[in-house]
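K.L.:
Task: produce atomic coordinates for the following.
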Amino acid sequence: MHKVNFLDELARIDEHWSQRIVGEANGQLIKLAKGIGETRWHKHEDQDELFIVCYGCLTIQLREGTVELMPGEMFIVPRGVEHCPRADSETGFVIAGLNVTSTAAGGKPNL
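P.N.:
Predicted coordinates:
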C-alpha cells in the first residue's frame, strides 16, 4: 500500500494520451494521462469510462453535444457511447475503467 500524488505522477508522463496505471480497486484500473489535441472518435462496448480532471480543461465530445470538465470535475461516459476527448492546452486527468484503453481502437490519436 502506498499513497499516490496525482500531480507528481502526471509530471512524469512524457507522452500525451498515454495512460499510466497508478492503482487498482475493485477490478477497476486507476490511470493517469495528459492530453493535448484530441483522440479518435471511439466507444467501449464493455465498460464505462470515468474522467476526473486534475488540471487544465478536458472537453468530452459526444455525438449529442459536448461536456467541458474543469479541475475537480468528473464525467462518466457510459459503455457503448461514442466519444472523443479533446484538450486545447495540456490537461492532466484521471481515468478509471476495466482495462487500459490507450490504443488506436481505444481512442489514441494517430501520430
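K.L.:
Please make it C-alpha for all contacts and neighbour counts, starting now.
P.N.:
Noted.
K.L.:
biggest strand in the protein, by residue count?
P.N.:
In the chain, assigned by DSSP state E, the strand with the most residues is strand 83-97.
K.L.:
one more, for comparison:
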Amino acid sequence: MTKANIPEKLSEFDEHWSPRIIASYNDNDVMLAKFSGEFHWHSHPETDDFFLVVAGQVEIDLPDQTIEMGVGDIYVVPAGVEHRPRAVTDEAAVLLIEPKGTPNTGDPATAAPKPTI
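P.N.:
As a prediction, this is how the structure comes out:
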C-alpha cells in the first residue's frame, strides 16, 4: 500500500456515481466518488453507509429528514435505512467506506463497477 492523495485521485476520473477504490483495510473499501444531481433511493440491508464530503455540498435524503453536509462533514446511514444522496452544488466529491463487494445501488445487478485507482 502506498499513500493516496485525495485531490490527485479525484483528478483521475470524471464519471459521476461511479466509486473508485483508493485503499482497503480490514475487508473494507475506501472509495472516492463524484456526485452530480441525485442518486436513486436505495438501501444496504447488511451494512452501514459511511459518507465524508471532501468537495462541494451534499444532501442525504432519508425517509423522515434530510441531512445537509459540507466539506469535512461525516454521516453514517444505518444498515437497512433507505436513502438518496444528492449533490447540492454542480459537483461534489465524497469519500465512502463500505465492506468489500457492497453494491453502491444496494443491488448487485445494477451496481457500478468499483475499479481501483
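K.L.:
rewinding a little: I'd like to know which elements the longest strand of structure 1 is packed against.
P.N.:
Other elements packing on strand 83-97 of structure 1 under the criterion 3 or more C-alpha pairs under 8 Å, 6 or more residues apart in numbering; DSSP states H and E are strand 28-38, strand 49-55, strand 58-62.
K.L.:
Going by neighbour count, which residues of it are buried?
P.N.:
Applying a neighbour-count criterion of 16 or more other C-alpha atoms under 10 Å, one finds His83, Cys84, Pro85, Arg86, Ala87, Thr91, Gly92, Phe93, Val94, Ile95, Ala96, Gly97 buried in strand 83-97 of structure 1.
K.L.:
gap between the fifth one and His16 of structure 1?
P.N.:
Summarising the geometry, the distance separating Ala87 of structure 1 from His16 of structure 1, computed by C-alpha to C-alpha, to the nearest Å, is 10 Å.
K.L.:
Name the residues contacting each of the two.
P.N.:
Contact criterion C-alpha atoms under 8 Å, 6 or more residues apart in numbering; residues shared by Ala87 of structure 1 and His16: Gly35, Ile36.
K.L.:
And the residue nearest the centre of structure 1?
P.N.:
Ile95 (4.4 Å; C-alpha atoms, centre = their mean).
K.L.:
Would you format the helices and strands packed on strand 83-97 of structure 1 as a markdown table with mean neighbour count and distance to Pro78 of structure 1 included?
P.N.:
Formatted as a markdown table, those follow (neighbours: other C-alpha atoms under 10 Å; distance: least, C-alpha to C-alpha, whole Å):
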| stretch | mean neighbour count | distance to Pro78 of structure 1 |
| --- | --- | --- |
| strand 28-38 | 21 | 15 |
| strand 49-55 | 20 | 7 |
| strand 58-62 | 20 | 11 |
